[in-house]
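**Q** A predicted structure for the sequence below; I have some questions about it.
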Amino acid sequence: MRICTRWANENDVEILVALNNEFNGIGLTTNEVKESLDKTNELISLAILDDEPVGFACAQYFKSFCYTNLQGEITEMYIKETARRKGIASLLISFLELELRIRGVESVKIITGKNNDAAIKTYEQSNYIKKDHIVLRKIIT
């Protein structure tokens, strides 16, 4: 078994569409994903297991006047069901953290569902600490 991580690029558009559709069923088009890759500073990493893309993770970072340092967030993470429990999520987290650190980020947050026990366990094993936050959401179309 060979696992590696790398940055997604324009050659990965179709696999990103497929993985994202498995992840959240949004049904993005290849053009939407290509445009996002071209025009965003989002960090998008891919996990490869035995030459097959099996997951992705995304991160963003930003500066707020409220804090002295850059803020980072791992915003999305998905591993195909057949590739889970092989340490791939932890590798993606480390891969993103390294790049965020290089860019000057000193603190990273991850938000997940309160009942997503497998994800919470993975994040805690990567030294993330649970906080008592409530996330509220509103669609403003």
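**A** Arrived safely, thanks for sending.

**Q** drop to CA atoms for contacts and neighbour counts, all remaining ones
**A** Fine.

**Q** Grab the longest helix from the protein for me.
**A** The residue-count maximum for a helix in the chain (DSSP state H) belongs to helix 88-102.

**Q** tell me the contacts of the residue lying closest to residue 122 once chain neighbours are set aside?
**A** Leaving aside its sequence neighbours, residue 122 sits nearest to residue 90 (CA to CA, 6 or more residues apart in numbering; 6.8 Å). Contact analysis of residue 90 by CA atoms under 8 Å, 6 or more residues apart in numbering lists 122-123, 126.

**Q** redo that, cut-off 10 Å
**A** Contact partners of residue 90, counting by CA atoms under 10 Å, 6 or more residues apart in numbering, are 96, 122-123, 125-126.

**Q** Put this next to the previous one:
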Amino acid sequence: MDNEILYRLADSMDAEKFKLLNDLFNGPDTNDIEDIRKHLGNIESERVLVAEYKGNLIGFCCGQLIKSVCYKTYSFELTEIYVEEDYQKKGVGKGLIEHVEFYCNKNNIRKIELLTGSQNFNAQSFYEHLGYTKTNQIHYKKRISELNEKV
């Protein structure tokens, strides 16, 4: 099966199939089809890779190209990876990551970073199996609910 899977960059023609997978992964209606169609493959700082088997999308991987004035080269942050349940543990996730790494190498991107849940032991094991190492960084976030008038 693995050599029958096509790994490629997504484009707007993948919108409907991508939305089905995204709804399974991130929950229904996290994004609408029009927005997905408009932005899939068109956001300059994002790369979306899909795994296709017999004309159907079975997985995807999203990442952000990050450029800072502090560093000479870009880095890549893996932000999403999902493989449809029927295709999990069959090498599809590994194939997606390998193709991300190939893309990064080809484009002189020398660092890939990602975040996963502290209790998501399956994901941690998966990434460690692929040679990724845990860091000692702590991740913070803040949701901005309304514009602060003081600024």
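**A** Done, it's in. In this text the structure is predicted, and so the values were computed from the model without any measurement.

**Q** sorry, back to before: measure the aligned residue in structure 2 for the residue nearest to residue 122 of structure 1 to residue 18 of structure 2 for me?
**A** For residue 90 of structure 1, the aligned position in structure 2 is occupied by residue 94, per TM-score structural alignment. Applying CA to CA, to the nearest Å, one obtains 19 Å for the distance of residue 94 of structure 2 from residue 18 of structure 2.

**Q** Output the residue interval of structure 2 matched by stretch 4-21 of structure 1.
**A** By TM-score structural alignment, stretch 4-21 of structure 1 lines up with residues 6-23 in structure 2.

**Q** so how far is the matching stretch from its chain's centroid?
**A** 12 Å (CA atoms, centre = their mean, to the nearest Å).

**Q** mind listing the strands for structure 2?
**A** Along structure 2, counting by DSSP state E, strands occupy 5-9, 46-53, 56-66, 75-83, 112-114.

**Q** export the ones you listed to TSV and tack on mean neighbour count?
**A** Putting the strands of structure 2 into TSV (neighbours: other CA atoms under 10 Å) gives the following:
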stretch	mean neighbour count
strand 5-9	18
strand 46-53	22
strand 56-66	20
strand 75-83	19
strand 112-114	15
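
**Q** In CSV, list those along with distance to residue 29 of structure 2.
**A** Below are the strands of structure 2 laid out as CSV (distance: least, CA to CA, whole Å):
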stretch, distance to residue 29 of structure 2
strand 5-9, 23
strand 46-53, 19
strand 56-66, 17
strand 75-83, 16
strand 112-114, 24
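
**Q** Which of the contacts of residue 90 of structure 1 sits closest to residue 111 of structure 1?
**A** residue 123 (9.9 Å; CA to CA).

**Q** Residue 123 is in contact with residue 89 of structure 1, correct?
**A** Yes. Residue 89 of structure 1 is within contact range of residue 123, at 8.8 Å (criterion: CA atoms under 10 Å).

**Q** related to what we said a few turns ago, could you point out which of the strands of structure 2 sits nearest residue 122 of structure 2?
**A** strand 75-83 (12.8 Å).

**Q** Specify, as a residue range, where the closest one falls in structure 1.
**A** Going by TM-score structural alignment: strand 75-83 of structure 2 matches residues 71-79.

**Q** which residue is nearest the centroid of structure 2?
**A** Centroid check for structure 2 by CA atoms, centre = their mean gives residue 62 as the closest residue, at 2.2 Å.

**Q** Excluding sequence neighbours, find me the nearest residue to whichever residue in structure 1 pairs up with it.
**A** In structure 1, the residue matched to residue 62 of structure 2 (TM-score structural alignment) is residue 58. Counting by CA to CA, 6+ apart, residue 58 of structure 1 lies nearest to residue 44, which is 4.5 Å off, once chain neighbours are set aside.
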